[in-house]
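Novice: my questions concern the predicted model and sequence given below.
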Amino acid sequence: MSSELPPGQIAIDGFPRFGLTDYAARYSPDIPPMEIKIYGDVENSFSLTADDLVPLARQDQRSDFHCVTTWTSLDLAWSGVRFRDFYENIVAPKASPKDGATHVVFRSHDGFRARLPLEDLLADDVLLADSLQGQPLCPVHGAPLRLIAPAHYGYKSIKQIKAIEFWTDNTHFRPPALKFMDHPRARVAFEERGLWFPGWLLRYLYRPLVRKTIRLFERTVKE
């Protein structure tokens, strides 16, 4: 957890359900089964279940969550397994990714998708998380399993993972919104809010949308 906010971020109370407005109504109170497809440029595709993660060491961490639209939720307590341990102990031996399969795509049950380079996912603080604030994840925050990548804007920390793909290039990924809104890395420290425009400029595009979007997502959960 950082002791001060990154450039352009404003701390808010709570941790709202948030995202692209097209996904607001794609909420279900039902938790999907924990079965995640692992495939792509690999020798062997397979499906991951909760039992497969049990042998991995659990990791507890506190980290801030930075949304690209400029809000930050501070000091959230997550628990799960390191993505690095998952990759080294399960993916590498079982799927045998091909040389150069370093473009990782995540797909969610609601149709959202995100990508990150494998080298970023192998950082110490990147988790496959199943617990928040000492409680099992709820549907609002991504049950049964979600990614947590604190060094990256929140849209990379995809919820309700249903597939993880390993590719040798980016041709298999299509951004879920306008292309400029999806940076391949979206690192908070470098204010990589999107493509083509400086991060400080995108603050002024995103910030006026925050309150309205929070209300929209809250309303769809209550309906």
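Specialist: Yes, it's here.
Novice: from now on I want contacts and neighbour counts done on CA atoms only, so please keep to that.
Specialist: OK.
Novice: contacts for the longest strand seen in the chain, please.
Specialist: Longest strand in the chain, counting residues (DSSP state E): strand 71-82. Applying C-alpha atoms under 8 Å, 6 or more residues apart in numbering, the contact partners of strand 71-82 are 1, 9-15, 53, 56-66, 124-134, 210.
Novice: redo that, cut-off 7 Å
Specialist: 1, 9-15, 56-66, 126-134 (C-alpha atoms under 7 Å, 6 or more residues apart in numbering).
Novice: buried among those? Make that a PyMOL selection.
Specialist: To isolate the buried ones among the contacts of strand 71-82 in PyMOL, judged by 16 or more other C-alpha atoms under 10 Å, type:
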select buried, resi 9+59+60+62+63+64+65+66+126+127+128+129+130+131+132
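Novice: so which of the contacts of strand 71-82 belong to strands?
Specialist: Reading strands off these with DSSP E, I get 10-11, 58-66, 127-132.
Novice: now the helices for this structure?
Specialist: 50-53, 83-86, 92-95, 118-121, 199-206, 210-222 (DSSP state H).
Novice: would you mark the buried spots in the fourth one?
Specialist: Burial within helix 118-121, assessed by neighbour count using 16+ other C-alpha under 10 Å, is assigned to 118, 120-121.
Novice: looking at those residues, which is nearest Phe197?
Specialist: Distance ranking of these against Phe197, using C-alpha to C-alpha, places Asp120 first at 22.4 Å.
Novice: where's that closest one relative to Pro175, distance?
Specialist: 19 Å (C-alpha to C-alpha, to the nearest Å).
Novice: ok, second structure coming up, stack it against the first:
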Amino acid sequence: MRDLPPGQRRAELERFGLPEFAGRVGVVPERPVLTVQGAVRYPAQFDLAELLGGLPELEQCSDLHCVTTWSALDLRWSGVRFRDLAAGIAEEVRPHPRARWLVATGLDGFRSCSSLDDVLAEKVLAATRLNGVPLGPEHGGPLRLVSPDQYGYKSVKHLVALEYRLTYESGSAGFREHPRARVAREERSRYLPGPVWRRVWAAALPLARRPYRARR
């Protein structure tokens, strides 16, 4: 059995997030769109099917590491490389040359801010399928950001909007969010060391899971 990142334990993938978002799965429109705004010259809205249709699709096996100390391993995601998607978008919206951060927003209102260096890494996907099945509401369909080297709160579900920024802005997780959230460095939060947060999250996990499991 291979080693897990520091402080993680193996678990099955389940729908999970901040408790206040448990009941916020919105209705996906008949023709989903992706809105791009912020530090750009030309804010725009893209038809999702058209945006994805011209890009090469790939399948990638990777892990999802939740900041609350559980890891779902060997998940088979399908979609397009996010950096390919972003390159096409950038040609249209013309981001500010000093833009260094990207806020991703889901249909449920969840927001997370990532460094462009992180989100444009090779393994980051704009995923449409999981284990060969189209992503449904449980796991973030129709489009999910998947960033395997960061904690799961950077892998925004139900992706509907991107905002380019010159500076970092905390997302929905607030003080619990780290700007980089790199799993290998155990960057669970910008405050307090990772090992301290292990204990906090391990104690809080049963309570945090309750609203999600109640909706199964």
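Specialist: Okay, I see it. Computed from a prediction, not measured in an experiment: that's the story for all the values here.
Novice: got a TM-score for the pair?
Specialist: After superposition, the two chains reach a TM-score (TM-score structural alignment, normalised by the length of structure 2) of 0.94; 214 aligned residues with a C-alpha RMSD of 1.5 Å.
Novice: what residues are up against the residue minimising distance to the centre of structure 2?
Specialist: For structure 2, the residue sitting closest to the mean C-alpha position, by C-alpha atoms, centre = their mean, is Ser155 at 1.3 Å. Going by C-alpha under 7 Å, 6+ apart, Ser155 of structure 2 touches 144-147.
Novice: can you find the partner of it in structure 1?
Specialist: Aligned counterpart of Ser155 of structure 2 in structure 1: Ser157 (TM-score structural alignment).
Novice: how many neighbouring residues does whatever residue of structure 1 lines up with Ala90 of structure 2 have?
Specialist: Ala90 of structure 2 maps onto Ala92 in structure 1, with residues paired by TM-score structural alignment. Number of residues near Ala92 of structure 1 (other C-alpha atoms under 10 Å) recorded here: 13.
Novice: excluding residues flanking it in the chain, which one is nearest Gly8 of structure 1?
Specialist: Thr70 (6.0 Å; C-alpha to C-alpha, 6 or more residues apart in numbering).
Novice: what's the local residue count around the one you found?
Specialist: 22.
Novice: and Pro95 of structure 2, by the same measure?
Specialist: There are 23 residues near Pro95 of structure 2, going by other C-alpha under 10 Å.
Novice: that one contacts Val40, doesn't it?
Specialist: Yes - contact between Pro95 of structure 2 and Val40 holds when scored by C-alpha atoms under 7 Å: they sit 4.1 Å apart.
Novice: anything in contact with each of those two?
Specialist: Tyr164.
Novice: residue in structure 2 matching Pro55 of structure 1?
Specialist: Checking TM-score structural alignment: Pro55 of structure 1 goes with Gly54.
Novice: number of nearby residues for that match?
Specialist: Neighbours around Gly54 of structure 2, by other C-alpha under 10 Å: 11.
Novice: which position in structure 2 pairs with Pro217 of structure 1?
Specialist: No, residue 217 of structure 1 isn't Pro; it's Phe. Looks like Phe217 of structure 1 aligns to Tyr212 there (TM-score structural alignment).
Novice: how about the closest residue to Arg176 of structure 2 other than its chain neighbours, what does it touch?
Specialist: Closest residue to Arg176 of structure 2 apart from its sequence neighbours, by C-alpha to C-alpha, 6+ apart: Ser189 at 5.0 Å. Contact analysis of Ser189 of structure 2 by C-alpha under 7 Å, 6+ apart lists 175-178.
Novice: show me what Ser189 of structure 2 lines up with in structure 1.
Specialist: Per TM-score structural alignment, Ser189 of structure 2 is aligned with Gly194.
Novice: again, but for Thr167 of structure 2
Specialist: With TM-score structural alignment as the criterion, Thr167 of structure 2 matches Asp169.
Novice: from Glu88 of structure 1, how far out is its match?
Specialist: 21 Å.
Novice: now the aligned residue in structure 1 for Arg41 of structure 2. Nearest residue, chain neighbours left out?
Specialist: By TM-score structural alignment, Arg41 of structure 2 lines up with Glu43 in structure 1. Nearest in space to Glu43 of structure 1, with sequence neighbours left out and distances taken as C-alpha to C-alpha, 6+ apart, is Ser96 at 5.4 Å.
Novice: ok, Leu13 of structure 2 next?
Specialist: Nearest to Leu13 of structure 2 is Ala72, by C-alpha to C-alpha, 6+ apart, at 5.2 Å.
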